[in-house]
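*Asks:* Any chance you can model this:
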Amino acid sequence: MLLDIYSFILFSWLILSWLIGFNIVNRYNQVVYSIITALNKIVSPPLNFIKKYVPSFYEVDIAPFLLLILIHFVKYTIYYYAK
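*Replies:* Modelled structure (predicted):
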């Protein structure tokens, strides 16, 4: 359950950062700024750890996708052995 919540938070951060990057959402809006700041505090530590070991490919950061894969791998491993 906690891994699902964290996956949702990571996915929300990813979508919001894309919307900010494509200039669809204004990051100087106070609500958007507070949301992205809170999401960054939650998501940044594991992403920074992954970014130390995995380089970006052609300016595309694959760390969030690797983190999602890792979360789902851990979730299904726990589910498999908890049966």
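*Asks:* rest of the way, CA atoms for contacts and neighbours
*Replies:* OK.
*Asks:* biggest helix in this structure, by residue count?
*Replies:* In the chain, with assignment by DSSP state H, the single longest helix is helix 30-53.
*Asks:* So which residue is dead centre in the chain?
*Replies:* The central residue of the chain, meaning the one whose C-alpha is nearest the mean C-alpha position (Cα atoms, centre = their mean), is Leu10 at 3.0 Å.
*Asks:* To check against the first, give me the structure of this:
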Amino acid sequence: MAPLINFVFFILGSLLELLKWAVIISAIISWLVAFDVINLRNQAVYSISRFLDAVTRPLLAPLRRVIPPLGGVDITPIVLILIIVGVQSFLLDPLHRTMLNILG
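*Replies:* Prediction:
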């Protein structure tokens, strides 16, 4: 039973890590587009941007309704990253240890 529990928590941790990187890369791409360093007319950039937006928008939208932009700067990606790191550190790891202790 322990290998299955380890595998499930590995997958959950990996998905949260990928989500964290998707938020970071999406924010960087949005800055590069805003400062006209890269252009969305490039098909590859457009595809990557749309994919990352589709992944991160459902998680950022509720935060954007609660947290207003500060001085025109959207801080919701930072808040989402802090939430993801908090879930990884304070929920996922202790839950993993607890599950291993209970189910052995």
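*Asks:* Got a TM-score for the two of them?
*Replies:* Between these two chains, after superposing, the TM-score reads 0.94 (TM-score structural alignment, normalised by the length of the first structure); 83 aligned residues with a Cα RMSD of 0.9 Å.
*Asks:* that older thread, what helix or strand is the residue nearest to the centre of the first structure located in?
*Replies:* For Leu10 of the first structure, the element it lies in under DSSP states H and E is helix 2-21.
*Asks:* Could you list the buried residues of that helix?
*Replies:* 7, 9-11, 13-14, 16-17, 20 (16 or more other Cα atoms under 10 Å).
*Asks:* Likewise for stretch 47-64 of the second structure?
*Replies:* Residues of stretch 47-64 of the second structure classed as buried by neighbour count (16+ other Cα under 10 Å): 49, 52-53, 56, 60, 63.
*Asks:* swap in stretch 38-49 of the second structure?
*Replies:* Residues of stretch 38-49 of the second structure classed as buried: 40, 49 (neighbour count, 16+ other Cα under 10 Å).
*Asks:* what about it, how long is it end to end?
*Replies:* Across its full length, stretch 38-49 of the second structure reaches 11 Å end to end, with Cα to Cα, to the nearest Å as the criterion.
*Asks:* equivalent range in the first structure for it?
*Replies:* Per the alignment by TM-score structural alignment, stretch 38-49 of the second structure matches residues 25-36 in the first structure.
*Asks:* And the helix holding Leu10 of the first structure, what does it pack against?
*Replies:* Using 3 or more Cα pairs under 8 Å, 6 or more residues apart in numbering; DSSP states H and E as the contact criterion, the neighbours of helix 2-21 of the first structure among helices and strands are helix 30-53, helix 63-81.
*Asks:* Go through those helices and name the closest to Ile24 of the first structure.
*Replies:* With Cα to Cα as the measure, helix 30-53 is the member of those nearest Ile24 of the first structure (11.6 Å).
*Asks:* and that closest one, how far from the second structure on average?
*Replies:* Average distance between helix 30-53 of the first structure and its aligned residues in the second structure, after superposition and using mean Cα distance after the TM-score superposition for the first structure, equals 0.7 Å.
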